[in-house]
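Asker: Structural data only, the sequence is not supplied:
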């Protein structure tokens, strides 16, 4: 176990006396590695730098103090190499944890939890650092960095501990293992693992704990549907093997309960799928289309999506493209004839506007991923991007009235300044999977996960995305988040009262998150499980299970989010949920 300070953390003792000039004099007397500094600035926006460094995060909202713009390191992310702070500017800590522990085994977590209990230290947990929601960092916290919990194992058959039934082929994947490595390893064993789009997102980390949606999810389900066992250290310091037969309540909570609320995961065992050919559709418009053309295109996507969902297609739709995948046998057995017919109307539209279309059957998932997806998934970090999201029920796509409501929403957010050309939405809900597993009762219930049941009766995971400047003022941030939250309110009105949103990709400042993430019944059950395994709320994060709006939003622990949250509430006349 290694305990370190990721950035300078100045602790002033009693009677400490110093000036800024004295710090500068000290700095001039020690050796500075200019080459290393230049390399960091050159790679400032690269995901590899940010995932492999404990004090860096993919999204700036996890590094800065959103409520105090002076409390951050003012590095200009609009140029490469990144611009260094101007003369006399102070590089402040922001929300970057003051200390971190590199977790390499369960006993590291046990020691950290013991220390936190004894000294009342607040913890945060960071894996690869992709979180949008400000949960993987925290001002003054001790960070548990799980990125180096690597390792993958394949088994052709697997019986979870304490169970009797053989699950079949599985992969046991360390919490920090990136999905890119998992996809390659799975293919080497003639298998496919359901995973995230980006190769640097950990397949057994926060992606999975928040539900785990992926482009093959419409047919194969959520990550939470496919996980069969966890190795975890709970807040009492005990390392546990958790599955449907051992600690089944905790197993339920980990399958969608989100974040590190219930413990620190060391690895997860995933049910994997035999490798087969996959149909692929990739239809693009030119990037310079007008807003009106984008709205026409989106209208076409809205009209086509329900039938695509019934056929097993899933992937992404956007203001200038649709990229979809289908492993269903009907669409891979005829050399792509049915697949091309499914996308004929969008192909015609794209070609008539100078676009391109590629609809074909390819030998396997890894071939498609390497050939078509990896060149497009060089995820850039160092931006302050946020979004609002809502799961759109399939019933909205079934009537002209419902489709009209969706298009009215797009026109209304365009008036708020969101360009429809920049529209992007995952189509990754377990739409077909749910019907295959439970054809009689799919609309009435979920599949035993702690996710909101809305995941299992929705078609689109509709998002509105924007970003703030690296040097934005507090007034700019309040204005942006107010507009974002206003769009969230409109999304809620569109989706209806029984819809939900994704724990990992919602608006961090939305109200009513409890029902939105879980549904009321699941939320109440999760609270009881939290009280059982973490009665003192040692593992806490922003709007996770155990978070209390009225108590935590104004607290010092969450000042960097809370002050901003309260001002947005005032602007929109909203109130805390609990």
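Answerer: Structure received. Source: prediction; values computed, not measured.

Asker: use CA for all of it now, contacts and neighbours both
Answerer: Will do.

Asker: In contact with residue 398, which residues?
Answerer: residue 306 (C-alpha atoms under 8 Å, 6 or more residues apart in numbering).

Asker: how close does it get to residue 456?
Answerer: From residue 398 across to residue 456, the span is 16 Å (C-alpha to C-alpha, to the nearest Å).

Asker: and the end-to-end length of stretch 283-299?
Answerer: 15 Å.

Asker: again with stretch 549-562
Answerer: End-to-end distance (C-alpha to C-alpha), stretch 549-562: 9 Å.

Asker: buried ones in it?
Answerer: Judged by neighbour count (16 or more other C-alpha atoms under 10 Å), stretch 549-562 contains these buried residues: 549, 552-554, 557-562.

Asker: Need the residue closest to the centroid of this structure.
Answerer: residue 504 (4.0 Å; C-alpha atoms, centre = their mean).

Asker: Check which helix or strand it maps to.
Answerer: Assigned by DSSP states H and E, residue 504 belongs to no helix or strand.

Asker: who's in contact with it?
Answerer: 131-133, 206-207, 210, 258.

Asker: measure it to residue 152 for me?
Answerer: Distance from residue 504 to residue 152, by C-alpha to C-alpha: 24 Å.

Asker: Likewise for residue 376?
Answerer: Using C-alpha to C-alpha, one obtains 26 Å as the distance from residue 376 to residue 152.

Asker: Report the buried residues of the helix or strand harbouring residue 462.
Answerer: Assigned by DSSP H and E, residue 462 belongs to strand 458-468. Within strand 458-468, the residues that count as buried by 16+ other C-alpha under 10 Å are 458-466, 468.

Asker: what does stretch 298-313 give?
Answerer: 298-299, 301-306, 308-309, 311-313.

Asker: Of the buried residues of stretch 549-562, which belong to helices?
Answerer: Under the assignment DSSP state H, the buried residues of stretch 549-562 contribute 549, 552, 559-562 to helices.

Asker: Next, format those residues as a markdown table and append distance to residue 2.
Answerer: Shown next, in a markdown table, are these (distance: C-alpha to C-alpha, whole Å):
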| residue | distance to residue 2 |
| --- | --- |
| 549 | 34 |
| 552 | 31 |
| 559 | 28 |
| 560 | 27 |
| 561 | 29 |
| 562 | 32 |
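
Asker: ok, which pair from those residues is furthest apart?
Answerer: Greatest spatial distance in these: 549 and 560, 14.5 Å, computed using C-alpha to C-alpha.

Asker: Of residue 376 and residue 152, which one has the most company?
Answerer: residue 152 (17 against 10; other C-alpha atoms under 10 Å).

Asker: In this structure that one contacts residue 178, no?
Answerer: No. Residue 152 is beyond contact range of residue 178, at 10.3 Å (criterion: C-alpha atoms under 8 Å).

Asker: take a look at this one as well, against the first:
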């Protein structure tokens, strides 16, 4: 399917906003309901947004000969199966109605299910507005309000909790807001220096390519396929540069957004401060629709990198070494600028990326020398390699693969996250408990634990202060965030669903018990999570966030699973979104 778009335009002046009025109805309308808008009504919306309303046709309709989109084409379907597996983000991110989430895609229209099964929309939005500026967003909000239709916001669709998908929804598709503007001299009461303004459709790989060689680096995702301005920054974010510069949400200088009430405004530490605070870490999909974000840009320079690997040739010695690694991890980042990313299986601990900004490779040898002595004592053979890069982007590409998408990040993981407190690993008893938990999770060889060693504590001598924001307080106490991870099996979805249940019912409660009082990276959670999501995902910020949500969305137009205010909604038996 070839999509044609008008030239993109990010409006720089305030668009007139008519206040949005909503009369509460119990449930949102879905196709087939008597109140669902007819073709003429949708045609009027299309005219309102300049012909940029797109009806969703699932890309996998070419793999089915039944349903409302029968168009079976065997060679094209085989090619699509390969594209799903080999180039998932490149295949699905540019499509307005698709998502990078097999669970929410379910079997409604999959390239891996029988051609005789009907191709249906399932949780895909029915229509998407290809947003080019605030007026398009305002039109979409007003239409959803007037016709009592579920509204979702999508940039890339890399969304583990399905916030950008919804049965019977109208989607605001932000993907084509691709502007990248370097501001060499940004000045405010909180910051004086360089900045970059990113449209909400910019993925990390595009930003790195654009900025590499300009003399600037930014605190942004490791995975090039990830959008920056959307759920990533609004969820707090993580990056290889957080120890040096602070959390990604700490970098935000301005949010350009339209509120659910239709107001087009800018939120900064000086104006609309409640929205600034909430958007910077309080979760996406609930306070407003972000059109762009302006973040700090930092001077670029050399980065020392490398890898370290050792294998499980003696089970007792191996897990003793893994325990020592976690126990000593605070020393890797205390009063430094360092980041260390690694994974643990039942067979291997692999550091796949040392990141030491503005240092040379000798610093890596100094950093790990005490730990290597422990490996020698335990008779565990290791391999250490180091690299030197002239820029941060070059360093990142060495570990994660070429831009824009890279080749390291899993596209369809079964995943959850947990912030590991410094106090947990420094205490020998609680550290041993954590190691027993990880040993149990990885025991059968199908799961691995991916971790990033960080320090974003307040009061660091490495970083200056940042404006107040809604980043979960547990981040400031964490030494690492870690993710149990297992790839989705397209050919055996029942197996994958069983793995999700194992993660949610068995593994995650065990990790919570080993790290009491901590939290999670709210963008990397399984949607089946059954714990105290408000405290786990938002901490003590939740009540204030809910007040801000109600102030700017008085008619409860925006909903997303596990977003602030989500428990004010429910789904009925036909997947209608209803007021609880």
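Answerer: Noted; the coordinates are in hand. Since we're looking at a predicted model, the values are computed, not measured.

Asker: Quick TM-score on the pair, please.
Answerer: Laid over one another, the chains give 0.80 as their TM-score (TM-score structural alignment, normalised by the length of structure 1), with 513 aligned residues with a C-alpha RMSD of 3.3 Å.

Asker: Compute the number of surrounding residues for the aligned partner of residue 279 of structure 2 in structure 1.
Answerer: Taking TM-score structural alignment, the alignment pairs residue 279 of structure 2 with residue 254 from structure 1. Here the number of neighbours of residue 254 of structure 1 (other C-alpha under 10 Å) works out to 31.

Asker: show me where the stretch 1-150 of structure 1 has helices.
Answerer: Using DSSP state H, counting those that start in this stretch, the helices of the stretch 1-150 of structure 1 run over 20-29, 34-42, 47-51, 106-119.

Asker: part of a strand, is residue 275 of structure 2?
Answerer: No. Counting by DSSP: H, G, I helix; E, B strand; the rest coil, residue 275 of structure 2 falls outside a strand, being helix.

Asker: Spit out the contact partners of it.
Answerer: Applying C-alpha under 8 Å, 6+ apart, the residues contacting residue 275 of structure 2 are 267, 287, 548.

Asker: Which of those are retained in structure 1?
Answerer: Contacts from the contacts of residue 275 of structure 2 that recur in structure 1, judged by both residues aligned by TM-score structural alignment, their matches' C-alpha atoms under 8 Å, are 267, 287, 548.

Asker: Quickly name whichever of the residues you listed is closest to residue 99 of structure 2.
Answerer: residue 287 (21.7 Å).

Asker: Would you double-check that residue 412 of structure 1 falls in a helix?
Answerer: Yes. Judged by three-state DSSP, residue 412 of structure 1 forms part of a helix.

Asker: Okay, it and residue 43 of structure 1: tell me how far apart.
Answerer: 38 Å.

Asker: The residue lying farthest from the centre of structure 2 and residue 83 of structure 2, how far apart?
Answerer: In terms of distance from the mean C-alpha position of structure 2, residue 377 ranks first, at 40.2 Å (C-alpha atoms, centre = their mean). Separation of residue 377 of structure 2 from residue 83 of structure 2 (C-alpha to C-alpha): 47 Å.

Asker: Any idea how many residues pack against the corresponding residue of structure 2 for residue 101 of structure 1?
Answerer: Under the alignment (TM-score structural alignment), residue 101 of structure 1 pairs with residue 129 of structure 2. By the measure other C-alpha under 10 Å, the count of residues near residue 129 of structure 2 is 25.

Asker: on that earlier part again, could the contacts of residue 504 of structure 1 be laid out in JSON lines, adding distance to residue 158 of structure 1?
Answerer: Output for the contacts of residue 504 of structure 1, formatted as JSON lines (distance: C-alpha to C-alpha, whole Å):
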{"residue": "131", "distance to residue 158 of structure 1": "31"}
{"residue": "132", "distance to residue 158 of structure 1": "34"}
{"residue": "133", "distance to residue 158 of structure 1": "35"}
{"residue": "206", "distance to residue 158 of structure 1": "24"}
{"residue": "207", "distance to residue 158 of structure 1": "23"}
{"residue": "210", "distance to residue 158 of structure 1": "24"}
{"residue": "258", "distance to residue 158 of structure 1": "26"}
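
Asker: Let me know the closest of the residues you listed to residue 193 of structure 1.
Answerer: residue 207 (13.6 Å).

Asker: Report the secondary structure element holding that closest one.
Answerer: helix 206-209.

Asker: what's the mean deviation for the strand holding residue 462 of structure 1 versus structure 2?
Answerer: Strand 458-468 of structure 1 differs from its equivalent in structure 2 by a mean of 2.1 Å after superposition (mean C-alpha distance after the TM-score superposition for structure 1).

Asker: quick one: whichever helix or strand comes after that strand to strand 458-468, angle?
Answerer: Counting by DSSP H and E, the next helix or strand C-terminal to strand 458-468 of structure 1 is helix 474-495. Helix 474-495 of structure 1 runs at 170 degrees relative to strand 458-468, counting by axes from the mean of the first three to the mean of the last three C-alpha atoms, to 10 degrees.

Asker: now for helix 474-495 of structure 1, which elements pack on it?
Answerer: Using 3 or more C-alpha pairs under 8 Å, 6 or more residues apart in numbering; DSSP states H and E as the contact definition, the elements that helix 474-495 of structure 1 packs against are strand 384-393, helix 400-415, strand 458-468, helix 559-572.

Asker: whereabouts in structure 2 does the helix or strand following that helix align?
Answerer: Under the assignment DSSP H and E, the closest C-terminal helix or strand after helix 474-495 of structure 1 is helix 513-518. Mapping helix 513-518 of structure 1 onto structure 2 (TM-score structural alignment) gives residues 533-538.

Asker: Which positions in stretch 313-324 of structure 1 come out as buried?
Answerer: 313-324.

Asker: Contacts for it next, please.
Answerer: So stretch 313-324 of structure 1 is contacted by 214-219, 280-287, 289, 294-295, 297-298, 301, 308, 325-326, 420-428 (C-alpha under 8 Å, 6+ apart).

Asker: among those residues, which ones are buried?
Answerer: Buried among those by 16+ other C-alpha under 10 Å: 214-219, 280-285, 294-295, 297-298, 301, 308, 325-326, 420-421, 423-428.

Asker: Show me what residue 481 of structure 2 aligns to in structure 1.
Answerer: Checking TM-score structural alignment: residue 481 of structure 2 goes with residue 461.

Asker: do you know how far the residue nearest to its match when sequence neighbours are not counted is from residue 5 of structure 1?
Answerer: Closest residue in space to residue 461 of structure 1, ignoring its immediate chain neighbours: residue 391 at 4.5 Å, by C-alpha to C-alpha, 6 or more residues apart in numbering. As judged by C-alpha to C-alpha, residue 391 of structure 1 and residue 5 of structure 1 stand 40 Å apart.

Asker: Same question for residue 207 of structure 1.
Answerer: From residue 207 of structure 1 to residue 5 of structure 1 the distance is 26 Å (C-alpha to C-alpha).
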